[in-house]
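K.L.:
Sequence plus the predicted model coming up.
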Amino acid sequence: MTTASWLAIAMATIVSAALAQEGQTQSEEIEELEEIVVSASRIELKASEVGSAVTVITAEEIERRGDRYVSDILRDVPGLAVNRTGSFGAFTQIRIRGAEANQTLVVIDGVEVNNPAAGSEFDFGSLLVDNIERIEVLRGSQSALWGSDAIGGVINIITKKGQKGFRGFASASAGSFATHDLNAGFSGGGERYRFAFDASRFSTNGISHADEDDGNPENDGHTISQGNVSFGVTPIENLDIDFTGRYTRSFLETDGSIFNVSSLTDLDNDATVYQRYGRANVAYDLFGGAWSHRASVAVSDVDSKNRSNNATSFTSEGDKLKLDYETTYRFETESIPDAEHAATLLLEHEKDTIQTSSMANEVDIKTNSIAGEYNLSLFDDLHLSLSGRFDDSDNFEDEMTYRVTAAYNLRETGTRFHSSYGTGVKNPSLTELFGFTGTFVGNPDLEPEKSKSWDFGVEQGFFEDRLVVDLTYFNSRVTNLITGSGNTAVNLSGTSPAQGIEVSADAEVLDNLNLIASYTYTNAETADGTEQVRRPRHIASLNVNYRFLEDRANVNLGIDYNGDQKDTRFSPTFARSIVGLDSYTLVNVNATYDIHENVQLFARGENLLNEDYEEVFGYGTPGVSGFAGVRVDF
């Protein structure tokens, strides 16, 4: 029996026994405000009204777990596989439901941050958790709502914004690998204005990117300087004008391969990446909010400089510009009692541009899109949506994508059924079309990748919803899958399938004891039946949170299991072969104690089992480590 199976059995046994005993002594129903989801539709929806599979991670959960990188938080989300290529800050990929990493769209404060100069993929290696309000993970093909890059799903990250009053905070910590972490900020606002600012500085000596077990003792350090700013005004009633900006500088020492050496080797290489994101948004409501309008402009710019032996070896710049206008009209119909309608129209213009040191001129792709969505709620129990999109691109044939969802709440039994079906499209990246380095030749004849996916799930509450379990089956089919072949990229013929099961459980075992568990089975293959790399079939997690001493103290235990997986190995002549990576289990503990209502001490232990493992073939991973610090709020 696998570790994942044991985790599931232990979870079910503990929760059932504890909840049964708790139910004998507690009769008062716990009422909470229902969670709102913003990424599953063009309008805000209650979680019970969403037909797509979505997971929401709140700021409170992030604080309790104590992780520093967003990618580590996402390891607990059903359907997600995380791979980091070596030390802290190294290139980190996330795959959803067996889709490729560049088939996941990442959005931060409304800005699409996939890098056009990096295969239209987002690197999670330098994304810290500082000042994040919530993370929403939307799974399944979402191109009808979000356009290209959303075949696997969407990861939407929302940072904290200013509210009425004033708040400030500062934190500092240190620990293993000569790690130091500083974070500070403030926020506030009045009746017609709001503002927020935070800054972070994270540094570590790290470990060797090239696996130390292969004879590579040199540590590779990492530093991040990060800043976020937002401000907004409400000059007149129902009119909001908001601006957000984000800046990150990441410096990372790296290793690499040399000819006639079959594994990674300690090298004097490094990379510096500058990320700049910004967005301006105007929202105006009419008729008491029945008719809303929103217009925005968003920009992202990512500059990368790679060096070898203190000499610049390669540079790249990826830019994205997006303009959009969206209007939604909400209405009710007397002919159908308890029927609520929302119709949305969306217009978009997007331009992606790249320039590298190996290219004579910059290249770009422009896309104009029109999309619509219709949401219908009947009798407060049945919620339906239909959306469609038309994309007109300079480089490809016009594309049509669509999505339908349904959610039905059976209140008598505490059961919720949810399902979705959607089509997706992923345009070839600019690097695949026009080349990237002097050794990679672009293929201008590439066709967009296309997908059809569906899922069906049942969510069931027990013990007056103190335990909520969700079981979802998913299935996707991708055609024209793009893959590397020699020194270029090609479309694979046939259909590449992926299917699996996601199980999640959220339990309030006692008033001060909470458990969250998940398990995912994924079977992702290419058209010829070959198992796709970096898609473990079994992934499981268990998170236990315990509050005590009148809630002044908190202990959080996290267990992440990653099953066996395949990966790619490059020979001394750069030929490819497939190798297997063993399963591993990571155990982390985070503890906090409030010595004052405004002062908190915290300590965290990671990889407490000192697991020796690989997430990517040939790259090292950290052993057991510890960190501690203090946080002050004022």
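P.N.:
Great, that's in hand.
K.L.:
When you work out contacts or count neighbours from here on, use the C-alpha atoms and nothing else.
P.N.:
OK.
K.L.:
which residue is nearest the centroid of this structure?
P.N.:
In the chain, the residue lying closest to the centroid (Cα atoms, centre = their mean) is I155, at 3.8 Å.
K.L.:
ok, second structure coming up, stack it against the first:
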Amino acid sequence: MNPLIFVGVAAAAAQQHLPASDDADAVIVVTGAREPVLVDQAPVSATIFDRRQLESLSSPVASDVLRLSPGVSVSSTGPKGTQTQIRIRGAEANHSLLFVDGIRFNDPAAGGEPRFELLTTDSLSRVEIVRGPQSALWGSDALGGVIAVETARADAGTRFSGLGEYGSHDSVRASAQFAHRAERFELSGSAGLVRSDGIDSFGNGGERDGFDNRQASLKAVFHPSLSGEIGVVGHWVEGKSQYDGFDPVTFQRADTLDATENRIFAMRGWGSFDWNGWSLLLDADYLDSVNRNRLGETPLNSTFGQRFTAGGQVSRQLGAHRFTAAVEHEREDFRGRDQTYGGATDQDRSRHLTAFIAAWRADWAKAISTDVTVRHDDFSASPGATTLRAALLVRPTSQWTVHVAYGEGVAQPTFYDLYGFFPGSFIGNPDLVSESARGWEAGVRWRGSQASLGVSAFTNHLRNEIVDTFDSTTFLSSTANVDGKSRRRGIEFDAQYRLAGIGDLAVNYTYLDADDRQAVGGVQLREVRRPRHSGNVALTGSWGAFDWGASLAYVGKRADTDFDLFPARRIILDDYVLASLKLGYKLTREIEAYARVENAFDDKYRDVVGYSTAGRTIYAGLRFRFGE
């Protein structure tokens, strides 16, 4: 079962069971519970970027927006278009669950990780990040947190928008969106392109490593009544990226001609109805992914993944209590094909799960509410798991909110973990058990008419962590569950201030402590690519004909491992500051000219040891809007 995506006050009005709010600008957290809840009444730590903020910041790459959220760290193996990993509160890269229009978008053909390097912002109207273990709500992979993005829906009439942009490294960006609503029917869609000749990611003056990303989406929704809707949405994403890999003789990083081609097609259908205190949601989604790797013109290998999910959910409001029951079934298929070894290491694997969920939300008084969710996942390829999420929300006054939450997370072993990888040097471990986490968080928030402040403290313990192992005798790699536990704890602070007539200012800071843990064989391992200190500042707004978005992202020092050395050595990556600015001017009511700069301070930084990133880049473009 996937979360049904709603946005804004209109959605709140449509969902009659949502708690009341006196704030006309109230927004909704869609993944903080099994059903949407108002953000001030959600017992979770969440960050939301709306369409206005996304357009003002104007970054084409979603990971640049995600890094502006507290608790989120981003690492890319080189320039844009190369593998990009998101870690929430120090969790692993495959512990973030991504939903796109309610479709589970983690790629079963890429180790179960979301393909953030393929996720662009031009078609998005909303980005939501919910931090902390959420597996009781959404199942496997929601161990570190959930990221949900949505494309636009039609609210009234007809509107068109789009942009064209050109900039550094022969970069081109173009997109178009439309939305139309007539009485009970709405239709919306988008198409976009982002490409660049890129830079030399190895950083020794070799050839450029460019990328090409294309996407399209289409969404149709029919409203048979005021309290019901039937919808279908489809997404197509295709990316091509050049990168520098490893020398096949020395197995060290080198200026190679590696390239990868990726394609994801996904669609979802749903129906939701409310009647006399009852709510019903039925939905199904399908994802098909293909990843092809080559060296120059020589094919190396390919992976293929498919996922089908279907589920149903029913809820009942009884006074101040809301009860929800849901069931889900999911099937995943994986195929690996190699050309290098003549197909000797091909893979054909499949697995499935069935899950049962029960949730109970209660308002015990105007100032006190609780939220409890229990989920049991019956996995076919590993032992089953039961997870719990329990939260208490206290509102002593209309401006203050205090919450305490306990959450559990689970992540199945990936197909790679269980069955290995086709080059023949990586052997899987079918005896693995699922990774599991237990986490607490407590937070307090104050919200006034022009400003808000919040602070949260969290601690998470990861057990049965799956790590790579290496046998120096056979030179074979495999996987194993860690004997001990990995601890993550920290503090997040965030503040927002509305500058009258100018814009909105957001500031946040995160302190993260990720401890050592005991690994298989007594080997000490430590988390990598997680900064102890990070912080962000973002300003978005407009004045007269001008529109702007500016951001500063500070990433503190963090550890990484250099495998070019033998034995591999732990190194420290320098801290850095990324500054971005977009300034637009309305030529007419419908057309805006703008310029923007990324990495304005021309900081020389690396997210992953051995891979360079772009310096200062400058872009200029035109944006148009009709019907708004």
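P.N.:
Ah, there it is. What you see is a predicted model; the values in this text were computed from it and never measured.
K.L.:
Just give me the match in structure 2 for the residue nearest to the centre of structure 1.
P.N.:
In structure 2, the residue paired with I155 of structure 1 is I147, using TM-score structural alignment.
K.L.:
ditto for F186 of structure 1
P.N.:
Aligned counterpart of F186 of structure 1 in structure 2: F178 (TM-score structural alignment).
K.L.:
neighbours around that match, how many?
P.N.:
Neighbours of F178 of structure 2 under the rule other Cα atoms under 10 Å: 22.
K.L.:
name the element the spatially closest residue to it that is not a sequence neighbour belongs to?
P.N.:
In this structure, F178 of structure 2 finds its nearest non-sequential neighbour in F160, 4.5 Å apart by Cα to Cα, 6 or more residues apart in numbering. Per DSSP states H and E, F160 of structure 2 falls inside strand 157-167.
K.L.:
any idea how far F456 of structure 1 is from I36 of structure 1?
P.N.:
21 Å (Cα to Cα, to the nearest Å).
K.L.:
more crowded one of those two?
P.N.:
Neighbours were counted for F456 of structure 1 and for I36 using other Cα under 10 Å; F456 has more, 21 against 14.
K.L.:
That one in helix, strand or coil?
P.N.:
Three-state call for F456 of structure 1 (DSSP: H, G, I helix; E, B strand; the rest coil): strand.
K.L.:
For the residue in structure 2 that it lines up against, give its distance to P43 of structure 2.
P.N.:
In structure 2, the residue paired with F456 of structure 1 is A442, using TM-score structural alignment. A442 of structure 2 sits 9 Å away from P43 of structure 2, going by Cα to Cα.
K.L.:
Any chance you could list residues touching both of those two?
P.N.:
Counting by Cα atoms under 8 Å, 6 or more residues apart in numbering, the shared contacts of A442 of structure 2 and P43 are 403-405.
K.L.:
Tell me which residues of the lengthiest strand in structure 2 come out buried.
P.N.:
Of all segments of type strand in structure 2, defined using DSSP state E, the longest is strand 298-318. In terms of neighbour count (16 or more other Cα atoms under 10 Å), strand 298-318 of structure 2 has its buried residues at 299-317.
K.L.:
Next, the mean deviation of it compared to structure 1.
P.N.:
Here the mean offset of strand 298-318 of structure 2 against structure 1 after fitting is 0.8 Å, by mean Cα distance after the TM-score superposition for structure 1.
K.L.:
which secondary structure elements does that strand contact?
P.N.:
Secondary-structure packing of strand 298-318 of structure 2 (3 or more Cα pairs under 8 Å, 6 or more residues apart in numbering; DSSP states H and E): strand 278-295, strand 321-338.
K.L.:
most packed of these?
P.N.:
Ranked by mean neighbour count, those are led by strand 278-295 with a mean of 20 (mean count of other Cα atoms under 10 Å).
K.L.:
what about the helices in the stretch 1-150 of structure 2?
P.N.:
Counting by DSSP state H, counting those that start in this stretch, the stretch 1-150 of structure 2 has helices at residues 8-14, 51-57, 62-66, 135-138.
K.L.:
Can you give me the distance of T260 of structure 2 to W236 of structure 2?
P.N.:
Counting by Cα to Cα, the gap from T260 of structure 2 to W236 of structure 2 is 17 Å.
K.L.:
quick one on the thing from earlier: mind putting the helices and strands packed on strand 298-318 of structure 2 in TSV, distance to V127 of structure 2 included?
P.N.:
Compiled in TSV, these are given as follows (distance: least, Cα to Cα, whole Å):
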stretch	distance to V127 of structure 2
strand 278-295	20
strand 321-338	25
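K.L.:
Just say helix, strand or coil for the aligned partner of L392 of structure 2 in structure 1.
P.N.:
If you follow L392 of structure 2 across to structure 1 using TM-score structural alignment, you land on A406. For A406 of structure 1, the assignment made with three-state DSSP gives strand.
K.L.:
I'd assumed R416 was in contact with A406 of structure 1.
P.N.:
No. The pair A406 of structure 1 and R416 fails to qualify as a contact (Cα atoms under 8 Å) at a distance of 10.4 Å.
K.L.:
can you tell me which residue in structure 2 aligns to D123 of structure 1?
P.N.:
Aligned counterpart of D123 of structure 1 in structure 2: R115 (TM-score structural alignment).
K.L.:
Hmm, G81 and that match touching each other?
P.N.:
No. Contact criterion Cα under 8 Å: R115 of structure 2 and G81 do not qualify, at 10.0 Å.
K.L.:
which residues does N183 of structure 1 contact?
P.N.:
Residues near N183 of structure 1 by Cα under 8 Å, 6+ apart: 130, 170-172, 198-201.
K.L.:
ok, for it, nearest residue in space, not its chain neighbours?
P.N.:
Residue nearest to N183 of structure 1 in three dimensions, not counting chain neighbours: S200, with 4.3 Å by Cα to Cα, 6+ apart.
K.L.:
what's the answer for G125 of structure 1, then?
P.N.:
Per Cα to Cα, 6+ apart, closest to G125 of structure 1 is G89, 4.4 Å.
K.L.:
what's the burial count for the alignment partner in structure 2 of the one you found?
P.N.:
Structural alignment (TM-score structural alignment) places G89 of structure 1 against G81 in structure 2. Neighbour count of G81 of structure 2, defined by other Cα under 10 Å: 28.
K.L.:
residues in structure 1 matched by stretch 205-217 of structure 2, start to end?
P.N.:
By TM-score structural alignment, stretch 205-217 of structure 2 lines up with residues 216-228 in structure 1.
K.L.:
Hmm, G319 and G277 of structure 2 touching each other?
P.N.:
No. The criterion here is Cα under 8 Å, and G277 of structure 2 misses it with G319 at 9.4 Å.
K.L.:
I'd like to check what contacts stretch 443-450 of structure 2. Which residues are they?
P.N.:
399-404, 452-457, 497-499.
K.L.:
Fine by me, thanks again.
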